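Colleague: have a look at this fold, sequence not included:
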């Protein structure tokens, strides 16, 4: 089973569709055909049982009539007064015996035999010392060794006995002779063939019959089967199995009892013979299945043309896509699931083409950036040399402010460029910020004060560069420069290290911000390199749990906290 499933799984989709269509189409046809065959077979068997029962009724009527006629004939003799007197009389001469034979026994027996052609002989066996007379009168000693003799002595009613060779049937009864010491038994020999001839012509062919005497003994059996069906013929020993229902699956069986004799007739016919008519239905079902098979092959071919072919073309396009060929050749305009798949594949190919173009453009941009970075490595040297020259000239001219400005600019640009690196030490980031604040202080004629509160244990740690300078720029330009309250401006820069965090604080006592401005400060783009840019850089590099946090009150000032991980 596992190998079959593996084989089916590896078949092409077209073959899978064909096999599934065949199974789906054939299963209902086979089930319907099997059901029809079973119903017709059951109907034929029921009809056969009815036919057997009706035939048996007629046969029982005939046999009952024959048995009644035999019993009536026997009673006619048993209760004949002349016969009874002859059997109880003690004869003194042969002439009286002769008259008894000629005028009493022979005429009566001849009349009975002529009325009943099935009766072959009539014999009275007696121990009366009378001379035997042919087959009409015989000594009782002739039958003392016969198997039915003791039964005849013990019974006072007629009973039937069959010969062992099943060729003769006997009706026997003891004569009840009141006041006589003689024992007499009337024996009637009946033709087997004539009595049961109708049992051999119940049906044309293919049946068997048993006649049981009510004590389990078979009185008569007959079967008529074709040569090819002789195996269905049952022997006399099979009667018990037939009666016990053990053969009900193989044979249709009916039985009827005879009223006066206690006999019972069993008729059986093979089920296969009865259900031969159902074989025609089997042939029809097979033809229908073959026709459905042919029709399903045609339908599966049409189905594969409309369903499987687009899938095959789509598979070919995918293989070509693997070879970097971006063309999509499959055409399928339906709006079903397959159409959705084809459209999605087209969009995917277009997206891949777009991404390839973007990567190509990004490579060009990267090359331009590398060129600019190379230029940036050259330009600072020129800038530093120029600032150094200005510083030297200022010292020679005793211009301390110009010298100090040149030194601050040199420090600021050195830490800002950071040799093109993205990461910088906390110490250098603070140096960059100090340089910028000092430059702004000189530009503002020292109109504001600066306070630094730095945890020096954090100076050796590393962070991304240019985070503090935009914050201090905002504090000076948008805060202190617009201060309307009396007093000098105050800028506070602090750094604390807490567990695994670095917390920078930039605070001013400037004009502050409205709540609406504060709300959208970190969620919208601003002109220049502002707080939103810093916040976005921090979260992209370190994660969403880090970044900026603002508090501000109008005319009181603004405080911003920058939270970073403490990284070595």
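Modeller: Received, thanks. Since the model is a prediction, treat every value here as computed from it, not as a measurement. Numbering: from 1, shown residues only.
Colleague: CA only for contacts and neighbour counts going forward, please
Modeller: Noted.
Colleague: surely residue 492 is in a strand?
Modeller: Yes: under DSSP: H, G, I helix; E, B strand; the rest coil, residue 492 sits within a strand.
Colleague: give me the nearest residue to it, chain neighbours excluded.
Modeller: residue 451 (4.7 Å; Cα to Cα, 6 or more residues apart in numbering).
Colleague: what of residue 395?
Modeller: Closest to residue 395 by Cα to Cα, 6+ apart is residue 403, at 6.2 Å.
Colleague: mind listing what residue 208 touches?
Modeller: 221-224, 233-234, 267-269 (Cα atoms under 8 Å, 6 or more residues apart in numbering).
Colleague: buried ones from these, can you make that a PyMOL selection?
Modeller: Remark: buried members of those, expressed as a PyMOL selection using 16 or more other Cα atoms under 10 Å:
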select buried, resi 221+222+223+224+233+234+267+268+269
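Colleague: tabulate the contacts of residue 208 (TSV), appending distance to residue 529 and secondary structure.
Modeller: TSV is the format used below for the contacts of residue 208 (distance: Cα to Cα, whole Å; DSSP: H, G, I helix; E, B strand; the rest coil):
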residue	distance to residue 529	secondary structure
221	120	strand
222	119	strand
223	116	strand
224	115	strand
233	111	coil
234	112	coil
267	112	strand
268	109	strand
269	107	strand
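Colleague: got another one to weigh against that:
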């Protein structure tokens, strides 16, 4: 699949590739930014909703804590009242005093509580022992001994306040145990509707559930949100977070109610938050669409402007392709396309120069080969003639003539090389030794020769007839010009790195450095140094050839450097 996409993309025209690339580059970041903006907005809405829930639950918790605190205060005011403690402990000599305290203290106090807080529906003191009952104000604890909440209400050693719910909301508080070993307590029932009225007023936009310490639901409007009591069981002991109830996601916040030990859970559907985010999505999509349309228009204008210059460059390249290389190509632009245009123009100029240089080199090569051919004569006629001269010399006892003729035959055999341009280094060295031997005989051995050949050079090949012109120049312009002392010619061949170095050195008068530098560009009537230098560079490259090193009075060193070349190698 990926290969098919790459293949399809590679086959598209450049303008479509450019447009598609820009489109992808634009859509991806804009879409990512849009999605990020939506996610951030939704997260902020969730945080705001959580903050709203938390504030609401805190308000409800504080309201209920104040209410339960007030009721706890009322209960404790009774529990620590000395007269009420005396009543429940039955610390009386006669019933007259008990009746007086009940009518004068307990009954008015309870009536006062009911008048001050109309939500208090009932206040009853449950006493153990022999305390006589007094209407609903004082009753025997035996009446409620079988109730589920009785044991918990009478637990403890002090005046603990406990809250209960059995369809009604009520609180109990025990008298301090130091006044009596029996457990006497006060029972206070609160009107449920009035108690939870502030809760319903503050949470009409949210779902709310209030549970006691036993996880019993005291209050809840979850039915308005399509939830059942079994669904609410999943809320218990959860922390503030996103929760899942009956397949729906909710935001949940919980708080504790002081004094009563209850827990308030407040929740709201996340779908309600998401509905508020729909407007953000629509606005984000509109902004993304406007940005994409604007950018597409800009991309179209930009791509057409750039492609126009590319088409122009392509047209010029086609003209060059059909052979019109004499056109001038340049651009004033400093961008990459302008640089490419200028580089192509420079390349075309260089290309034309290389063609001209190649043409001239070909002519030079042909001239050099023509000059080399001038040295090649019919080998059979030459060898037969030299053999006849050698035979006549030996018959007449002219051994010196025979020596010269033999050396000349050996020289021409290697020089002609059967018409081949390449020769082994061994044969080229034999050729130069034959030539020097002939010259020595002809000059009556007026100079000496030293040969130093590294046998490792014999396995390589080189161009034919490159050492003889150097030896001829050394003898003619070096040794013969020497005024004092014996002449000495040194010929050496050795391997240096990846090259073969041939040195021909004389102890003649030498020459100035400027003359040595110019000698390779001088034309000669014969097969001279310039021709040798050009042949070497034509075959092996500009880094090889002939070099001349000389100073007046110090002789001259002519050096040939060529690669370690084998016949048949590249």
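Modeller: Okay, I see it. Fair warning: this is a prediction, and the values are worked out from it, not measured in the lab.
Colleague: returning to that earlier point: so which residues make contact with the helix or strand harbouring the residue nearest to residue 492 of structure 1?
Modeller: Element membership for residue 451 of structure 1 (DSSP states H and E) is strand 448-454. Strand 448-454 of structure 1 has contacts (Cα under 8 Å, 6+ apart) with 441, 480, 488-496.
Colleague: same question, stretch 155-166 of structure 2
Modeller: Here stretch 155-166 of structure 2 makes contact (Cα under 8 Å, 6+ apart) with 72, 75-76, 79, 149, 153, 169-177, 212, 218, 259-261.
Colleague: buried subset of those residues?
Modeller: 72, 75-76, 79, 149, 153, 169-176, 212, 218, 259-260.
Colleague: among those, which lie within helices?
Modeller: Those of these mapping onto helices are 72, 75-76, 79, 153, per DSSP state H.
Colleague: closest one of those residues to residue 93 of structure 2?
Modeller: Ranked by distance to residue 93 of structure 2 (Cα to Cα), these are led by residue 79 at 22.2 Å.
Colleague: quick one: residues contacting that closest one.
Modeller: Residue 79 of structure 2 neighbours (Cα under 8 Å, 6+ apart): 85, 159, 173-176, 185-186.
Colleague: nearest to residue 135 of structure 2 among the residues you listed?
Modeller: Out of the contacts of residue 79 of structure 2, the member with the shortest distance to residue 135 of structure 2 (by Cα to Cα) is residue 186, at 14.3 Å.
Colleague: checking that closest one next. Helix, strand or coil?
Modeller: strand.
Colleague: excluding its backbone neighbours, what's nearest it?
Modeller: In space, and not counting its chain neighbours, residue 186 of structure 2 is closest to residue 125: 4.4 Å by Cα to Cα, 6+ apart.
Colleague: just say helix, strand or coil for that neighbour.
Modeller: Residue 125 of structure 2 - assigned by three-state DSSP - is strand.
Colleague: pull the contacting residues for it.
Modeller: 137-139, 184-187.
Colleague: switch to 10 Å and redo it
Modeller: 78-79, 84, 87-88, 106, 133-134, 136-141, 172-175, 184-188 (Cα atoms under 10 Å, 6 or more residues apart in numbering).
Colleague: check residue 421 of structure 1 too.
Modeller: 464-465.
Colleague: buried residues in the strand holding residue 451 of structure 1?
Modeller: Within strand 448-454 of structure 1, judged by 16+ other Cα under 10 Å, the buried ones are residue 448.
Colleague: also stretch 405-424 of structure 1?
Modeller: Per 16+ other Cα under 10 Å, stretch 405-424 of structure 1 contains these buried residues: 405-416, 418, 424.
Colleague: with stretch 18-36 of structure 1 instead?
Modeller: 18-19, 21-22, 25-26, 29, 33, 36.
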